[in-house]
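*Asks:* Sequence and predicted model, in that order:
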Amino acid sequence: MMIVVLFFIIILIVHREQQNRDEEYERIRNYVPDIIIPSMDLVLNLTETRRSVKWDLVIRIPSDLPGYYTCLKGSFQTFILYQGVNIANSSLSYNLIPNWPQLLNTSSVAFEGDMDSVVVKDIMEDIKERRDMRFGTQLLFPDCRSGRTMNYTCDETALRFEPGSQRKAATFEKTSPVCHYIRP
């Protein structure tokens, strides 16, 4: 009887260990590193005839992304979102070094004609009323594992206009927005 109980306990322990190994394997298999945007700047160009907005982004690529997840050479796209609406995008070719964290710089420009007039009006009201605005960012990288695209959605970024300026804004929060991989 004691041998049967001991045998049963051993089977339970082995089964639990196998479950832990399976869970750890799934966690590792599903892991994709986050990307950080350490810097985002905005410059408004307001003239009598047209308005445009230029974003400059610095994107920090973690050391474990190039080579395995993202191709070492390729191009990626950035999208700037205001209140959930895509108002600017850009593409950039890159060359990454494997196992090395890197910074990518990109710019996006949106002209008033490219944006919905309601969005332009909302942006201008935010500038006048609050002196800051919140933008979202989406990144698309080529996925070397599948040949498809890796879709990242980033935390919202708050941009505040410099004192005395209604044309130039930069991030002001202490933490940089983190971009999280969205599984297909």
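*Replies:* Arrived safely, thanks for sending. Numbers count the residues shown, from 1 in each chain.

*Asks:* make it CA atoms for all contacts and neighbour counts henceforth
*Replies:* Noted.

*Asks:* So residue 33: helix, strand or coil?
*Replies:* Following DSSP: H, G, I helix; E, B strand; the rest coil, we place residue 33 in the coil state.

*Asks:* Could you double-check that it lies in contact with residue 65?
*Replies:* Yes. Applying CA atoms under 8 Å as the test, residue 33 and residue 65 come out as touching, 6.4 Å apart.

*Asks:* More neighbours: which of those two?
*Replies:* residue 65 (22 against 15; other CA atoms under 10 Å).

*Asks:* wait, the more buried one sits on residue 36?
*Replies:* No. Look at residue 65 against residue 36 with CA under 8 Å: they stay out of range, at 12.0 Å.

*Asks:* What is the host helix or strand of residue 133 packed up against?
*Replies:* Assessed by DSSP states H and E, residue 133 sits inside strand 132-142. Packed against strand 132-142 by the contact rule (3 or more CA pairs under 8 Å, 6 or more residues apart in numbering; DSSP states H and E) you find strand 73-82, helix 117-129, strand 149-154, strand 157-161.

*Asks:* repeat that for 6 Å
*Replies:* strand 73-82, strand 149-154, strand 157-161 (3 or more CA pairs under 6 Å, 6 or more residues apart in numbering; DSSP states H and E).

*Asks:* Export the ones you listed as CSV, with columns for distance to residue 169 and mean neighbour count.
*Replies:* Output for those, formatted as CSV (distance: least, CA to CA, whole Å; neighbours: other CA atoms under 10 Å):
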stretch, distance to residue 169, mean neighbour count
strand 73-82, 15, 17
strand 149-154, 19, 20
strand 157-161, 4, 21
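
*Asks:* one more structure, for comparison:
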Amino acid sequence: MAYGELAPKSTLCARLTPQQKKIVKRCLVFFSISIIIAGTIVFACFYIRRMREEQHFIENYAPDIIIPSMDFTVLNLTETSLSVKWDLVIRIPPDLPGYYTCLKGSFQTFILYQGVTIANSSLSYNLIPNWPQLLNTSSIASEGDMDSVVVKGIMEDIKETRDMRFGTRLLLPDCRSGRTMNYTCDETALRFESGSQKKAATFENNSPICHYNHP
């Protein structure tokens, strides 16, 4: 049995008039352009936000500083007088000089006992960019620099406890803003040498880390 040719299926596009086809074409072009514009706006917003986050991170970040060692020396100790000295080695990380802190300048070191500043010193330095460096600084204090409670506490540590802890703060010039970079360090644990009341040194394995305080 022979069959006649099947009639072609009618499509929506085929049923449209030329004017309607033009309208549909314009709508498709407009829709495509809208998609491209929307995608561009989303990408631009994402990129700007990412750049702002990176800028904020850079402005509020600075590498940590480490204190590899601290030595404590009793210069003079009597029932009524006290004079002591701190010798610190400060490790400047390679990514700090040049961008964050100035290559040349001076920094200040503050020694704290139970949260109270009892000594400070200033040291001029000359750093090499992208290179880790060690800086040595010393601070001296006597009973005239400390209140009676602090003096009594340090004397008891020297004579009885033989262990003591000192905090440290560092101030370095900030080349990004022209202000100062303020670092607060973990406490350093010191212990007197056996049979001595004159010299104490770091005895815990972990070196204190100095963290940058965001302004």
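*Replies:* Great, that's in hand. For clarity, every value in this text was computed on a predicted model and none was experimentally measured.

*Asks:* Now the TM-score, please.
*Replies:* The TM-score (TM-score structural alignment, normalised by the length of structure 1) is 0.87; 183 aligned residues with a CA RMSD of 2.4 Å.

*Asks:* looking at this, residue 173 of structure 1 is in a strand?
*Replies:* No. Judged by three-state DSSP, residue 173 of structure 1 forms no part of a strand; its state is coil.

*Asks:* Next one: it relative to residue 180 of structure 1, how far apart?
*Replies:* 19 Å (CA to CA, to the nearest Å).

*Asks:* more crowded one of the two?
*Replies:* Remark: of residue 173 of structure 1 and residue 180, residue 180 carries more neighbours, 18 against 11, as counted by other CA under 10 Å.

*Asks:* Trace that one over to structure 2, please.
*Replies:* Alignment note: residue 180 of structure 1 maps to residue 211 in structure 2; criterion TM-score structural alignment.

*Asks:* ok, now residue 93 of structure 1?
*Replies:* Aligned partner of residue 93 of structure 1 by TM-score structural alignment: residue 124.

*Asks:* ok, its match - contacts?
*Replies:* Residue 124 of structure 2 makes contact with 105, 106, according to CA atoms under 6 Å, 6 or more residues apart in numbering.

*Asks:* mean offset of whichever strand or helix holds it relative to structure 1 (after superposition)
*Replies:* In this assignment (DSSP H and E), residue 124 of structure 2 forms part of strand 116-126. Overlaying structure 1 shows strand 116-126 of structure 2 at a mean distance of 0.5 Å from the equivalent residues (mean CA distance after the TM-score superposition for structure 1).

*Asks:* how much distance is there from that strand to the middle of the chain?
*Replies:* In terms of CA atoms, centre = their mean, to the nearest Å, the centre of strand 116-126 of structure 2 is set 20 Å apart from its chain centre.

*Asks:* Return the set of buried residues in it.
*Replies:* 117, 118, 119, 120 (16 or more other CA atoms under 10 Å).

*Asks:* likewise stretch 31-50 of structure 1?
*Replies:* Neighbour-count burial for stretch 31-50 of structure 1 [16+ other CA under 10 Å]: 32, 34, 35, 36, 37, 39, 40, 41, 42, 43, 44.

*Asks:* ok, which pair from those residues is furthest apart?
*Replies:* Greatest spatial distance in those: 32 and 44, 35.0 Å, computed using CA to CA.

*Asks:* thinking again about what came up before, mind checking which of the helices and strands packed on strand 132-142 of structure 1 is nearest residue 9 of structure 1?
*Replies:* Of all those, strand 149-154 comes closest under CA to CA, at 44.5 Å.

*Asks:* quick check: the closest one aligns to which part of structure 2?
*Replies:* Using TM-score structural alignment, strand 149-154 of structure 1 pairs with 180-185 in structure 2.

*Asks:* which residues touch the matching stretch?
*Replies:* Residues contacting stretch 180-185 of structure 2 (CA under 6 Å, 6+ apart): 168, 169, 170, 171, 172, 173, 174, 209, 210, 211, 212, 213.

*Asks:* To what extent is the residue of structure 1 sitting at the aligned position of the second one buried, counted in neighbours?
*Replies:* Alignment of residue 169 of structure 2 against structure 1 is given by TM-score structural alignment, with residue 138 as its counterpart. Residue 138 of structure 1 has 19 neighbouring residues, counting by other CA under 10 Å.
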